[in-house]
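Visitor: structure of the sequence below:
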Amino acid sequence: MAGLKVEIVRADALDEGAWAEWRAILADTPALNSPYFRPTFTQIAGAISPEAAVAVFTRDGRTVGFFPHQRRGGAIQPLAAPMNDYHGVIARDGEAPTLEEVATLLGGSRLNVTAWVGDTPAGEPRRTVQVELGADGYDGWYAERRQTFGKFFKDKERARRSMEAELGPLRVERGLHDPRLLDWLIGLKRDQYKRTARHDIFGCGWTVELLHELLKSEGPGGFGASMAGLWAGDRLTALEYSLHAGDQYHFWFPGYEPSLARCSPGILLSMDTMRLAAELGYRTFDFGFEGEHYKKYFCNGAHTVREAMIVKPGIGQAFSQAAVKALDLAGEGRGERLRASVRRRWAAIEACEVTHADRLKGAVQAAGAALAKVRAPQRASA
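Guide: Okay, here's the model as predicted:
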């Protein structure tokens, strides 16, 4: 960390020289080829997320990197968390401060990251998965996937025919920017969070504003946000909100009518969106973290990111261990197994909620959900 200095500024305080250097770094650094690293994303999110700022790192008077972030009390998080699917220091290879150096220079009680791009021994690795189109484009990808996973894709073809027979001809549109459609999608997501006992990331308000503002955006290099929708007859069955820049297309927030789950409208929409977007030159379709079963049938590429929490020695570390011990007592030794799940729930709550009271309310609800998850196997085996 010798000679490394940091200045914390608002995004709107960066001059055009800084933004030009930012763009030059992106052009030289393939690992940062994601819409989340584009200046326009930081400019918009930096104006909306509470306590947002950019850390400007210098060495010997020369700018070597930028880190967009936000503060929640003593905690530091990537800008727009928990909705930021990739984050890290915007710096050229070999010049980026380490995660530990970032935490030290920024101060705070802890730095929490869920998808850190860059070398660090801290935390745990997680995989994100992508569809990478080859020279034959979408048709070549689909032919290879159908041959490799015939049963899965034949089932989706049957689902398409079934939905069309039941509800009418299917129609897909992409490049949608209607705010009323976005409100419909957000309503679906909030219902989903309630059903699954997850924290409602849209209840805080600023996250809704962020999606609406990004939907209006148009930045250099094709940066933007848009939605794609699947209609059956006159009925809207699924929507997906995505970010895109260059040849990268990042699927972000999908939603579909739960009553039509048997027809897989969300999966059909993703396939048709890729087909239409590929005609416009998009070649990488990012599905975020692996996990949902359908992604293994779709994705032929992967990246490794890091999930970590760098805690300042003292009370923060003691509290973390005490929380795990409390879960151990409630869950009969399952505290370590639940650590990652609880940490992610808390990270989302802390990032969304800007008042202590709202964070406390969210934490109580998350603890209840975690304990219910612990006890479910006990009830099933009783």
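Visitor: please make it C-alpha for all contacts and neighbour counts, starting now.
Guide: Fine.
Visitor: ok, W116 - contacts?
Guide: 86-88, 305-307 (CA atoms under 8 Å, 6 or more residues apart in numbering).
Visitor: and with 10 Å instead?
Guide: For W116, the contacting residues are 78, 85-89, 99, 123, 125-126, 304-308, by CA atoms under 10 Å, 6 or more residues apart in numbering.
Visitor: strands along the chain, start to end?
Guide: 4-9, 52-59, 62-72, 75-78, 110-116, 124-132, 170-176, 224-232, 235-245, 248-256, 284-289, 301-311 (DSSP state E).
Visitor: next up, for comparison:
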Amino acid sequence: MNIVVVRPGDLGESEISRWRELQVADKSLDNPFLSVEFALAMGRLRDYVRVAVIQDGGKIVGFFPHERHNFGIGKPLGGFLTTCHGLISVPDLKLNVRELLRVCRLSVFDFDHLVAGQPTFAPYQSDVRPAPIMDLSVGFDAYIEQVKTNSPKNLKTVRYKERKMGREQGEVRFEWASADPATLRTLTNWKSNQYQRTGRVDRFAQPWIVELIEEMHAANSESFAGILTMVYAGDTPVAGHFGLRTATTLVGWFPAYDPEFARYSPGIVHHLLMAERAAAAGLQQVDMGKGGREYKSWLKSGDLFVAEGRVSRPSPAAAVHWMGRTPVNKARTIVTDSPNLYKLADRVLKGFGRMRSPAQNQSDTPSVKEPWGVG
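Guide: Okay, the predicted model is just below:
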């Protein structure tokens, strides 16, 4: 086994093709955050991004995209921005993980959305969590029947609010895969305001994240694209979402809505319209990500699984990292698993958001990962 660590931009065409080949061959890797296009974009924008290229017998058998920060602290590619990470490799590849960290010059690697069950990391999983999905593999009609079974009352209420919005605000229409930069700015402005209003770190106060989103919005191939969607009442945008897709999976990323229309639950209305259009476009699932709000329990029709854990090599940096991160991660899991605690934490954050100034939203490393919330 031979491992070479490079920057994403140093990957050649044959290596990029091999990455895509490995990803397509394993259904568990069907996530755009595991795509080579995302790694290449991150590599152009952040100096700390690396890829370990793993060869066996002269043939590439895997890639390990990651971030290498000061003191050898390793983080998943995209860190707090993403909802899936791991090895892109042949099935059942099992590496000596501490040797992998040594070659990558990492003291520790902390993960919270790793593809569950990968043999290299499985011994270091501390927990495995469900990531709800909207399963569209047999069509939207079958999916919506499952939603009815989950909660007929909720579905009826959302459909009523959709009709009410149409009567009072103008005909409801849905736009799929908008290429308009102005529409993207509308969405990111809503999201930025939401971050500040709810006491969370404003992602879009960081220029590199804005640049990443703009680059992803422009991406458009059969196997990878940015998908911008928007619901309108008449000519007025009311709710939207920007996410990434592979050929078969759309992953939630940045949903937002105009608070002036909150009484119509525009985020949930958008979510159902997006699922319908995704199915029509041939996508097989919408990945909603782990944790978060109660709406996922009745919108979902299946689950994927992601793992939390930590692997380290003996070092002072790893010990300090454990003391700073592990208790926080455990506390976050407890909060997101409990609807009552989640609501309480949400209220506290919103109160904090009302008090703090925009200048305090400039941190590059948020202390909590925000779940994909809509409505």
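Visitor: TM between them?
Guide: With the length set by TM-score structural alignment, normalised by the length of structure 2, the two chains reach a TM-score of 0.81; 339 aligned residues with a CA RMSD of 2.9 Å.
Visitor: got CSV for the strands of structure 1, with distance to E95 of structure 1 too?
Guide: Listed next are the strands of structure 1 as CSV, based on distance: least, CA to CA, whole Å:
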stretch, distance to E95 of structure 1
strand 4-9, 10
strand 52-59, 10
strand 62-72, 6
strand 75-78, 19
strand 110-116, 16
strand 124-132, 22
strand 170-176, 37
strand 224-232, 28
strand 235-245, 24
strand 248-256, 24
strand 284-289, 26
strand 301-311, 18
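Visitor: select, out of those strands, the one closest to A103 of structure 1.
Guide: Closest approach to A103 of structure 1 among those (CA to CA): strand 110-116, 5.8 Å.
Visitor: and the angle for the closest one with strand 62-72?
Guide: Going by axes from the mean of the first three to the mean of the last three CA atoms, to 10 degrees, strand 110-116 of structure 1 is angled at 110 degrees with respect to strand 62-72.
Visitor: for strand 110-116 of structure 1, grab the matching residue range in structure 2.
Guide: Taken onto structure 2 by TM-score structural alignment, strand 110-116 of structure 1 occupies residues 108-114 there.
Visitor: follow-up on the earlier one: so for E21 of structure 1, which of the strands of structure 1 sits nearest?
Guide: Of all those, it is strand 62-72 that lies closest to E21 of structure 1, at 8.3 Å by CA to CA.
Visitor: what is the closest one packed up against?
Guide: Strand 62-72 of structure 1 is packed against strand 4-9, helix 16-28, helix 39-48, strand 52-59, strand 75-78, helix 335-352, with contacts defined by 3 or more CA pairs under 10 Å, 6 or more residues apart in numbering; DSSP states H and E.
Visitor: matching residues in structure 2 for that strand?
Guide: Against structure 2, strand 62-72 of structure 1 falls on residues 59-69 (TM-score structural alignment).
Visitor: what's the average distance of that stretch to structure 1?
Guide: Superposing on structure 1 places stretch 59-69 of structure 2 at an average distance of 1.8 Å from its equivalents, by mean CA distance after the TM-score superposition for structure 1.
Visitor: hang on, W184 of structure 1 packs against Y241?
Guide: No. W184 of structure 1 is beyond contact range of Y241, at 11.4 Å (criterion: CA atoms under 10 Å).
Visitor: name the residues contacting each of the two.
Guide: Common neighbours of W184 of structure 1 and Y241, using CA under 10 Å, 6+ apart, are G255.
Visitor: who's more crowded, these two?
Guide: Set W184 of structure 1 next to Y241 and count neighbours by other CA atoms under 10 Å: Y241 wins out with 25 against 14.
Visitor: excluding chain neighbours, what is closest to that one?
Guide: M227 (4.4 Å; CA to CA, 6 or more residues apart in numbering).
Visitor: distance of that neighbour from G246 of structure 1?
Guide: Look at M227 of structure 1 and G246 of structure 1: by CA to CA, to the nearest Å, they are 17 Å apart.
Visitor: neighbour count: those two, which is higher?
Guide: Ranked by neighbour count (other CA under 10 Å), M227 of structure 1 and G246 place M227 first, with 24 against 17.
Visitor: surely T196 of structure 1 and A369 touch.
Guide: Yes. In this structure, T196 of structure 1 is within contact of A369 by CA under 10 Å, at 9.2 Å.
Visitor: who's more crowded, these two?
Guide: Just comparing T196 of structure 1 and A369: by other CA under 10 Å the higher neighbour count belongs to A369, 18 against 9.
Visitor: structure 2: which residue goes with E95 of structure 1?
Guide: By TM-score structural alignment, E95 of structure 1 lines up with L93 in structure 2.
Visitor: ok, so what distance separates its match from A122 of structure 2?
Guide: Here L93 of structure 2 is placed at a distance of 11 Å from A122 of structure 2 (CA to CA).
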